[in-house]
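J.: need the 3D shape of this:
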Amino acid sequence: MKKVTATSLQEAENHLSTGEKIEVELAFNISTDEFFTIATDWCERGAKIKKGEKFFTIYIKDFFIPPND
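T.: You can find the predicted model right below:
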């Protein structure tokens, strides 16, 4: 699985939108609103979120529903 680091919410969403099996470390001080936005948008598409030592990580490893853009 490809691992990348995002320094903003927009960068994290760009990485997740590629459709790859990917793990994105949210390497920024994510606000509560940003956390719930990314959790709502991506977890319903099959992503999982875990808490690392310093940052949250969101990952897609199996089933993926692409965004409706």
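
J.: going forward, measure contacts between C-alpha atoms and count neighbours the same way
T.: Noted.

J.: count the residues that sit near Thr5.
T.: For Thr5, the count of nearby residues is 15 (other CA atoms under 10 Å).

J.: here is a second sequence; please produce its structure as well for comparison:
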Amino acid sequence: MSDPAVEELGYEQARDDLVEVVRRLEAGGLSLEESLRLWERGEALAKTCERLLAGARERIDQALSVTEEDVAEG
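T.: Below is the predicted model:
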């Protein structure tokens, strides 16, 4: 199974992939090697989600800042 590169995923795809990783790990029955591979991918997916959410939060903060400046000037 060839997983897409984590850094190429958007938030929704990374989140969905992370949910699937967690589901597979919780289901058990995997070899140690497969469990470790999934765990590492899950860590990378979680970091990607956090990075993308932080970027979205920053964009929202910037938009709110511009709106507040417009109100203050008006």
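
J.: TM-score for the pair, please.
T.: Remark: TM-score between the superposed chains equals 0.33 [TM-score structural alignment, normalised by the length of structure 1]; 42 aligned residues with a CA RMSD of 3.5 Å.

J.: now stretch 5-15 of structure 1: buried residues?
T.: For stretch 5-15 of structure 1, the neighbour count (16 or more other CA atoms under 10 Å) marks 6, 9, 12, 15 as buried.

J.: so what's the third one closest to, chain neighbours aside?
T.: Spatial nearest neighbour of Ala12 of structure 1, chain neighbours left out: Ala6 (5.0 Å); criterion: CA to CA, 6 or more residues apart in numbering.

J.: tell me what whichever strand or helix holds Glu40 of structure 2 is packed against?
T.: Following DSSP states H and E, one finds Glu40 of structure 2 within helix 32-73. Secondary-structure packing of helix 32-73 of structure 2 (3 or more CA pairs under 8 Å, 6 or more residues apart in numbering; DSSP states H and E): helix 11-27.

J.: the helix it packs on vs helix 32-73, what angle?
T.: Angle, helix 11-27 of structure 2 to helix 32-73, by axes from the mean of the first three to the mean of the last three CA atoms, to 10 degrees: 150 degrees.

J.: buried ones in helix 11-27 of structure 2?
T.: Residues 11, 14-15, 17-18, 21, 25 are the ones in helix 11-27 of structure 2 that count as buried (16+ other CA under 10 Å).

J.: how close does Phe36 of structure 1 get to Cys43 of structure 1?
T.: Separation of Phe36 of structure 1 from Cys43 of structure 1 (CA to CA, to the nearest Å): 10 Å.

J.: no more questions from me, cheers.
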